[in-house]
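Student: Generate a structure from the sequence data that follows.
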Amino acid sequence: MTNDSTQPGKPPATGGIVELAATELSRAIHAREVSCVEVLDAYFAQIDRFNPQVNAIVASLPREQLRTQASALDADLARGESRGVLHGFPQAPKDIMPAKGMVTTKGSPIFKGQVSQTDAVVFDRMRASGAIFVGRTNSPEFGLGGHTYNEVYGTTRNAFDPSLSAGGSSGGAGVCVALRMLPVADGSDMMGSLRTPAAFNHVYGMRTSVGCIPHGPTDEIFFQQFSVGGPMARNVPDLALLLSVMGGFDARLPLTHRAANIDFRAPLVRDFKGARIAWLGDLGGHLPTEPGLLEVCDKALVHFEAIGCIVDRVLPQFDMESLWRAWLDLRSFQFAGTNRALYDDPAKRRLLKPEAVWELERGLALTAMQVFDAARVRSAWYECLRRLHLQYEALLLPSAQVFPFDAALDWPHAVGGQSMDTYHRWMQTVIGATMAGLPALSVPAGLDADGRPVGLQIIGRTQDDFGVLQLGHAYDLASGASKVRSPLLG
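Tutor: Reported below is the predicted structural model:
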């Protein structure tokens, strides 16, 4: 049995194809109620309707070429052959990791027009499962920052209000999911890059455990533990469907773990009566938040109580500022190691945005002992959360400290009256899960009086990605969050 609970019925009208949940769409394609060509054309129509407003999909591929692929997939089904659950799904891989035969700019003018010769592991898996890549989803330069804009493609705009930020760095992916321009979407998350756009666009985005999904291959495969792949979707079963394709061991990447015993398409329904949940709020005032945001999050806690959870307000006993400093060092160390060649070339250095130069110069100035000391702090933080998880099934935090902001801004320079001392301090709420390597699912918390979306992080125990999905699914059933639509959809 899978978590797709739909039953065979009448074929959906072509115009209704994009409203199908991904689990429903996969079933309808395999039942040959709709053809892969019809699905592709339905999503093309949706892209044509919204992409000019929001600029979420970039580097689009020729449509006739894609229709030929869809026709071949229809022929496969006519012979009784399915490539997988994504058979006939239009997809647009995030413009950070390489996708074979497609432009991979990483949002940087340095790589403008560069065509990749190989696929990242996750993209290879998505193709093998039958996905049709129609273009790329937009990302900020090198994925830096929680606002999707760059000099190559411009700014991606919010699915609920195009005057606002879509979040980042998987901003294009989040908008595509919210506006039904893609049935599901891939993303990646180092510092909330799945969670922030999920919150800003009222969808679900999951930062997976370290090693759940292969990251790469790259030229360094041991130190890199912060950026992970993950799915974005309108609901949790759809999220699980894409995760079932993306996840799993790859011998080229030794940090991936063997999870053959985990079936991400198993039933998600579970009884949470008596489960204890910890609401961490603003960490005792440590996290500056925009006025009104915590109130929206507080109201969402009732949905956890409705499914039987006991919600306690908890403050971790840890020096959160030391965690922030350790994060700065480890992030800069990683980014500088990956991108030093760009800095060493004066012509390329001139093309880097200021935030990238700042990260590189910080990283290059670090000593080995500073990096090791930061790793010690990280280890202590993991132990703090491990102990907390002995008492609590999950920990809750806001997914972002601000509401979606003006898309013309570079980033929020002040939050709650407090000046931000770095370009990403306003995203500090997301570093806890990243530094501990824990699974974290951003779920929609609700809308404020102005219709701006807010999200909550559900942070699970070590490698308990499936348990996080189950809790997120129960929350969705209680809250009805996945039924909330962008006003742009009509």
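
Student: CA only for contacts and neighbour counts going forward, please
Tutor: Will do.

Student: residues in contact with the most centrally placed residue in the chain?
Tutor: Taking C-alpha atoms, centre = their mean as the criterion, residue 194 is the residue nearest the geometric centre of the chain, at 2.3 Å. When contacts are counted by C-alpha atoms under 8 Å, 6 or more residues apart in numbering, residue 194 is found next to 168-170, 174, 187-188, 205-207, 230-232, 442.

Student: now with 6 Å?
Tutor: 170, 188, 205 (C-alpha atoms under 6 Å, 6 or more residues apart in numbering).

Student: and those, which are buried?
Tutor: 170, 188, 205 (16 or more other C-alpha atoms under 10 Å).

Student: As a markdown table, those with distance to residue 434 would be great.
Tutor: What follows is the buried ones among the contacts of residue 194, written out as a markdown table (distance: C-alpha to C-alpha, whole Å):
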| residue | distance to residue 434 |
| --- | --- |
| 170 | 16 |
| 188 | 12 |
| 205 | 14 |
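
Student: and those as CSV, adding secondary structure and distance to residue 401?
Tutor: What follows is the buried ones among the contacts of residue 194, written out as CSV (DSSP: H, G, I helix; E, B strand; the rest coil; distance: C-alpha to C-alpha, whole Å):
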residue, secondary structure, distance to residue 401
170, coil, 17
188, strand, 20
205, strand, 17
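
Student: what about the nearest residue to residue 464 once chain neighbours are set aside, how many neighbours?
Tutor: What sits nearest to residue 464 in space, not counting adjacent residues and going by C-alpha to C-alpha, 6 or more residues apart in numbering, is residue 439, at 6.9 Å. Counted with other C-alpha atoms under 10 Å, residues neighbouring residue 439 total 26.

Student: To compare against the first, here's the next sequence to fold:
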Amino acid sequence: MNLCNLNATDLQTMLARRDVSPTELMAATYDRIEAVNPTVNAIVNLLPRDQAMDLAQAAENAGSSGALYGMPIAIKDLANAKGFPTSMGSPLFSATDPMAKDDIMVVRMRAAGAIIIGKTNTPEFGLGSHTTNPVFGPCRNPWDTSKSAGGSSGGAAVALASRMVALADGSDMMGSLRNPAGWTGTYGLRPSFGAVPSEPMGDSFLHQLATNGPMARTPEDLALLLSVQAGPDPRQPHGIVLPPAKPARKLRIGWLGDWNGAFPMEPGVIDCCLNAVNLLADMGHEIVDLDAGFDAEAMWDSWITLRSWQVATGLAPLEAKPNARDLLKPAALWELDRGKAMSAMDVHRASVTRSQWFNRAKELFAQVDILALPTAQCWPFDVDWDWPREIAGRSMDTYHRWMQIVVPASLIGLPALAVPAGFGAQGLPMGLQLIGPRASDFDLLELGKAYHKAAEFAHQAPPL
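Tutor: As a prediction, this is how the structure comes out:
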């Protein structure tokens, strides 16, 4: 039996029953990492094998404790894990100096019994949905190693798809765990904003675009990790408690497609996602072709204003570092300079548009239970590109315009589940976003569990 092919919930059952030990799982994990990771470059700053085995032995000696007991996990290299460097993919940070403490999410995962073995690769500062950086190089898609794995949680998604780990943490501002899940045939949940707390430092009120969340190979495993990550932090003002899932029922699912032509799509993307939507119909759910009734350009202007403002607040202190501007990638400089140039009224106008979209979304959820969109507007592109300059004959005017389709959920903090939608003509995966009302996270995961059982293609492993 290959332990690395098992899902996290199955492994947890086996570990609790002593059918498998943490040391056996750790040995299998390292065998797999040593065989596969040199090709895909998903896990970075990996703990030496002997140290990982010592941690597994300590867990074994202590006995079963926690929802993630004995599970090897690598943390996305935007978050801090004690004893590991945090490079954020930037040459401005050391890739060798270990952090002195865990972020709150990592604290919770360790307390649940997880064993941290390394970090997962990410773009520089998480900017751009393509995992490559000047510190560790590109992460490659296991379905075709000449292609991108998306980002910024590309390393996490590839580690899952390649069967190196069974659970991974991701983060999502602009599709950062939805796009890589879609492009690797895995699952990712962007939680409702406030469900999974960030670090209690700096401003806690103004910025509500990004969140941490779970990634896995099944929705059941997403629910397992979310149960550990989620829960309010009393030091932060926007925390929410997620209610349990409601009893299963037939749902009305609103298909938004390409937003009435506002989002250019590469050939085959819509057809692939429609096949997944039709599968939901075969499961008994009602599918409704829905008009969003909201100006995509107004939403985009709101998004890039609020995003640049938030990103600039994080990057601005780095300008004091020697040669900082020479070391920042163009996308980071673009965000930094835009954010610093904004007035308070610019931000206010953007937030008014955000509020208008929030109210329109409430009207849509009065008509349907779920909104559905593709996870990306194009197929995985060449790993040597920085970003696609054109989609379906339409020029992409920014480094992230090709990911505009993830903005509707991100702008107003809605939960969004990325599920595999199948494969295109080139054999590459695509994903479907299932977006629910605020705090419907566990309802989405229940839908995802049923979908996973029905979707045979979601059980396929890459040829790597």
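
Student: Now the TM-score, please.
Tutor: Put the two chains on top of each other and the TM-score (TM-score structural alignment, normalised by the length of the second structure) is 0.98; 463 aligned residues with a C-alpha RMSD of 1.2 Å.

Student: Isn't residue 22 of the first structure up against residue 183?
Tutor: Yes - contact criterion C-alpha atoms under 6 Å: residue 22 of the first structure and residue 183 qualify, at 5.5 Å.

Student: Please say which position in the second structure residue 306 of the first structure maps to.
Tutor: Correspondence of residue 306 of the first structure to the second structure, assessed by TM-score structural alignment: residue 282.

Student: To what extent does the longest helix seen in the second structure diverge from the first structure after superposition?
Tutor: Counting by DSSP state H, the longest helix found in the second structure is helix 344-367. After superposition onto the first structure, the mean distance of helix 344-367 of the second structure to its aligned counterpart is 0.5 Å, using mean C-alpha distance after the TM-score superposition for the first structure.

Student: buried set for that helix?
Tutor: Within helix 344-367 of the second structure, the residues that count as buried by 16+ other C-alpha under 10 Å are 347, 350-351, 353-354, 357-358, 361, 364-365.

Student: Stretch 320-337 of the second structure now?
Tutor: Residues of stretch 320-337 of the second structure classed as buried by neighbour count (16+ other C-alpha under 10 Å): 328-329, 332-333, 335-336.

Student: With stretch 198-213 of the second structure instead?
Tutor: Of all the residues in stretch 198-213 of the second structure, those buried under the rule 16+ other C-alpha under 10 Å are 198-199, 208-213.

Student: among those residues, which are in strands?
Tutor: Secondary-structure check on those using DSSP state E: residues within strands are 211-213.

Student: on that earlier part again, now the buried residues of helix 344-367 of the second structure in a markdown table, with distance to residue 275 of the second structure?
Tutor: Formatted as a markdown table, the buried residues of helix 344-367 of the second structure follow (distance: C-alpha to C-alpha, whole Å):
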| residue | distance to residue 275 of the second structure |
| --- | --- |
| 347 | 40 |
| 350 | 35 |
| 351 | 36 |
| 353 | 33 |
| 354 | 31 |
| 357 | 28 |
| 358 | 29 |
| 361 | 25 |
| 364 | 23 |
| 365 | 23 |
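
Student: Out of those, which is nearest to residue 243 of the second structure?
Tutor: residue 365 (18.0 Å; C-alpha to C-alpha).

Student: Need the counterpart of that closest one in the first structure.
Tutor: Aligned against the first structure - with TM-score structural alignment as the criterion - residue 365 of the second structure pairs with residue 389.

Student: residue contacts, that match?
Tutor: Residue 389 of the first structure makes no contacts at all, as judged by C-alpha under 6 Å, 6+ apart.

Student: how near is it to residue 438 of the first structure?
Tutor: Between residue 389 of the first structure and residue 438 of the first structure the computed distance is 11 Å (C-alpha to C-alpha, to the nearest Å).

Student: do the same with residue 488 of the first structure
Tutor: With distances defined as C-alpha to C-alpha, the gap from residue 488 of the first structure to residue 438 of the first structure amounts to 34 Å.

Student: Neighbour count for the two, which is higher?
Tutor: residue 438 (23 against 12).
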